[in-house]
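>>> Got a sequence here, can you build the structure:
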Amino acid sequence: MTERAIGRIAGIWLVLAALNGGIAVATGAYASHGLTDQRMIELFRIAGQYQMWHALALAGVASLTRLGGGRLGSPRLLAFAGWAFLAGIVLFCGALYLLALQGPSPLGAVAPVGGLSFMAGWAALVAVGVRWTLTDRR
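Okay, the predicted model is just below:
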């Protein structure tokens, strides 16, 4: 993969990270100022916290992709981590936001899949770290 392609991919991950960070801030503000039911507020806060943490993880994926993804042969693992974090945000956080706004629904069943997606993303970063540790010997 060329440096230029890696730079573009890293830029896309950074944009997605920033968008999700902004959405997390907006949902937190909505929970604080637009909701009155304590259960709804709590669900929004939990979803917003997970969304923010994983927006930061996406920023990490962007940085790692830019700094060493191609050089150390991990762009696919980093991409997998990014997609897993993004899927987790959509599925887990999205399910909690919907639960808060609409009450229980069959869509709530996707929340555990989102949680597994988050875990898969972190596992992929572990694999990247192990690969870099084993291959970056000078």
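>>> From now on I want contacts and neighbour counts done on CA atoms only, so please keep to that.
OK.
>>> wait, what's in contact with residue 119?
Counting by CA atoms under 8 Å, 6 or more residues apart in numbering, residue 119 touches no other residue.
>>> this one next, for a side-by-side:
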Amino acid sequence: MKAFIIFGAINALLAVGLGAFGAHALEDKLEPKYLEVWKTGVTYQMFHALGLIAIGILVGNVPASSLLSWSGWLMLTGIILFSGSLYILSISGIKVLGAITPLGGVAFLISWLLLIIFAVKHL
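Below you'll find the predicted structure:
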């Protein structure tokens, strides 16, 4: 599905921009622990952006599969919940936002599990 490639590329672009923003604009403004939290968000966003692109390529080259579609949507959801909550936590210091982060992590885990199941069944 072309959308997964587009969402993946957008998220890769954002990860590079947010990484640079964190390294240059936030370096002197955030406590070191929050800068590390920001970097974790960037890292996970980039890895999963690449995962989205891979899913998009697979969708375009294999018969339609709900496993792949769910995997892609959960990966995108994971980026929003996991990385997004870490970015907001970093700049706001609102610790309750950390409760959202594991929901994104679970979305990531399920998305990768669905991709594994797809590969076992169809590749």
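>>> ok, now how distant is the one residue sitting closest to the centre of the second structure from residue 116 of the second structure?
Against the mean C-alpha coordinate of the second structure, by CA atoms, centre = their mean, the closest residue is residue 79 at 2.9 Å. Using CA to CA, to the nearest Å, one gets 19 Å for the distance from residue 79 of the second structure to residue 116 of the second structure.
>>> Tally up the residues packed near the counterpart of residue 53 of the first structure in the second structure, please.
Alignment of residue 53 of the first structure against the second structure is given by TM-score structural alignment, with residue 47 as its counterpart. By other CA atoms under 10 Å, 15 other residues sit near residue 47 of the second structure.
>>> go on, residue 71 of the second structure?
Residue 71 of the second structure: 26 neighbours (other CA under 10 Å).
>>> cool, and the one 3 residues further on?
Residues contacting residue 74 of the second structure under the criterion other CA under 10 Å number 22.
>>> and it, what pairs with it in the first structure?
So, by TM-score structural alignment, residue 74 of the second structure is matched to residue 84.
>>> Please verify my assumption that that match contacts residue 113.
No - when contacts are counted by CA atoms under 8 Å, residue 84 of the first structure is not listed as touching residue 113 (10.4 Å).
>>> Check which helices and strands the helix or strand containing the match of residue 74 of the second structure sits against.
In the assignment (DSSP states H and E), residue 84 of the first structure maps to helix 75-88. Secondary-structure packing of helix 75-88 of the first structure (3 or more CA pairs under 8 Å, 6 or more residues apart in numbering; DSSP states H and E): helix 38-64, helix 111-135.
>>> can you list those in a markdown table and add distance to residue 104 of the first structure?
Output for these, formatted as a markdown table (distance: least, CA to CA, whole Å):
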| stretch | distance to residue 104 of the first structure |
| --- | --- |
| helix 38-64 | 12 |
| helix 111-135 | 12 |
